[in-house]
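Coordinates only, no sequence provided:
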């Protein structure tokens, strides 16, 4: 049994967004398999945006995000689901990650205060991205640049390993059968805690 934190990163609370359904499907699969699975919907949270480097390195995690922070620290596996907007994470989703992965939460300060070590070692992650373009075009033409950045420079730097990804493309054109297939895939990933 694993402890899993699922971050539903769509910033719009409207239930019709695919990301909400994918996040819920993953949680259902995980719970059915006996895992502990906490789902945090970023759209339901109000929190301040970091504006200065000192806010990241010295300010505590806002009180409203303490439950998500505690779930992250307790989790064996992190799942982040978000839509691709302007080639990357929505701004509010990135702002959430900046608050959640505060310096003292995600990193150990080096004695000389230079190069920090990630505290998330021993934890795995999966990033799920929905997009309007074909997933293959994002991967080949755009080289999945924002996903690579998130996997290597944020999650990997904090210590998550391995960091796997799942891409769902052409979501606006997807019919009921295709969406149903995607939801079943997410349930299966949840059961496997992968």
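Alright, I've got the coordinates. It should be emphasised that the depicted structure is a prediction, and the values quoted were computed from it without experimental measurement. Residues are numbered from 1 along each chain as shown.

Every contact and neighbour count from this point should use C-alpha atoms.
Will do.

all strands for the protein, in order.
Ranges of strands in the chain, per DSSP state E, are 3-8, 36-41, 77-83, 107-108, 117-118, 124-130, 163-168.

Next one for the comparison:
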């Protein structure tokens, strides 16, 4: 299976980097093909600029002209995204939200004419253009305890990404692996998480 990994963390010594290594090891050991989008290494520009908003407005009626307005990095990502049979996102949660590059990826790449199109219902109805995509796995790290993230801060990732983005465009198989209170965990617990993640990736159906 062709698995696209979308990764966002600027520090090579981070726990997210260890997660990326575990994800990669598990997928390769099971015979999956990997395509890594490292948003930091790619110097991905997360900002929605005026030309991007113009393209967004044009996309319903003239998707090819809209696509031509987008920056070359987004254009290069389109075919890779549409070729994916599974997408794995790896990123930290900072101040209860995803980092800027990951939010920009959602804004600029999960885009009309690239990831979805509109139905006859207009802007409220969407249909996925990711015809090969079988599922999405999101792996996040945070230092906030799960109960606080859910009850006090409103669980923004679940609301905005899992439901507000991927459920909305019709991705049925959605999994979120949330690793919480990371700084407070022992090295043994962190290693246990990495082992579990490697196993989960190895177990993805072909």
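Nice, I can see it. Owing to the predicted nature of the structure, the values given are computational and were not obtained by experimental measurement.

quick one: TM-score?
Once superposed, the chains reach a TM-score of 0.86 (TM-score structural alignment, normalised by the length of structure 1), with 191 aligned residues with a Cα RMSD of 2.2 Å.

rewinding a little: may I see the strands of structure 1 organised as TSV, with mean neighbour count and distance to residue 26 of structure 1 added?
Formatted as TSV, the strands of structure 1 follow (neighbours: other Cα atoms under 10 Å; distance: least, Cα to Cα, whole Å):
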stretch	mean neighbour count	distance to residue 26 of structure 1
strand 3-8	25	8
strand 36-41	19	9
strand 77-83	25	9
strand 107-108	18	28
strand 117-118	18	26
strand 124-130	22	11
strand 163-168	17	12
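
In a markdown table: those strands, plus distance to residue 175 of structure 1.
A markdown table is the format used below for the strands of structure 1 (distance: least, Cα to Cα, whole Å):
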| stretch | distance to residue 175 of structure 1 |
| --- | --- |
| strand 3-8 | 22 |
| strand 36-41 | 25 |
| strand 77-83 | 18 |
| strand 107-108 | 43 |
| strand 117-118 | 41 |
| strand 124-130 | 15 |
| strand 163-168 | 13 |
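
closest one to residue 67 of structure 1 among the ones you listed?
strand 36-41 (9.2 Å; Cα to Cα).

which part of structure 2 lines up with that closest one?
Counting by TM-score structural alignment, strand 36-41 of structure 1 falls onto residues 33-38 of structure 2.

on that earlier part again, which among the strands of structure 1 is found nearest to residue 29 of structure 1?
strand 36-41 (9.3 Å).

With structure 2 overlaid, how far apart is that closest one on average?
Mean deviation of strand 36-41 of structure 1 from its aligned counterpart in structure 2 after superposition (mean Cα distance after the TM-score superposition for structure 1): 1.5 Å.

Packing partners of that strand?
On a contact count with 3 or more Cα pairs under 8 Å, 6 or more residues apart in numbering; DSSP states H and E, strand 36-41 of structure 1 meets strand 3-8, helix 18-32.

Identify the residues contacting the most centrally placed residue in structure 2.
By Cα atoms, centre = their mean, the mean C-alpha position of structure 2 lies nearest to residue 89, the distance being 3.9 Å. Listed by Cα atoms under 8 Å, 6 or more residues apart in numbering, the contact set of residue 89 of structure 2 reads 5-7, 136-139.

could you redo the last one with a cut-off of 7 Å?
5-7, 137-139 (Cα atoms under 7 Å, 6 or more residues apart in numbering).

go on, residue 91 of structure 2?
By Cα under 7 Å, 6+ apart, residue 91 of structure 2 lies in contact with 7-9, 16, 139-141.

One more: residue 77 of structure 1?
Residue 77 of structure 1 makes contact with 3-5, 123-125, according to Cα under 7 Å, 6+ apart.

coming back round to it: out of the contacts of residue 89 of structure 2, the closest to residue 73 of structure 2 would be?
Among these, residue 6 lies closest to residue 73 of structure 2 (Cα to Cα), at 13.7 Å.

Do you have the helices of structure 1 handy? List them.
18-32, 53-58, 66-74, 91-100, 103-106, 135-140, 145-149, 157-158, 176-192 (DSSP state H).

got the ones you listed as a markdown table, with distance to residue 41 of structure 1 columns?
Below are those laid out as a markdown table (distance: least, Cα to Cα, whole Å):
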| stretch | distance to residue 41 of structure 1 |
| --- | --- |
| helix 18-32 | 8 |
| helix 53-58 | 22 |
| helix 66-74 | 10 |
| helix 91-100 | 10 |
| helix 103-106 | 20 |
| helix 135-140 | 24 |
| helix 145-149 | 20 |
| helix 157-158 | 22 |
| helix 176-192 | 17 |
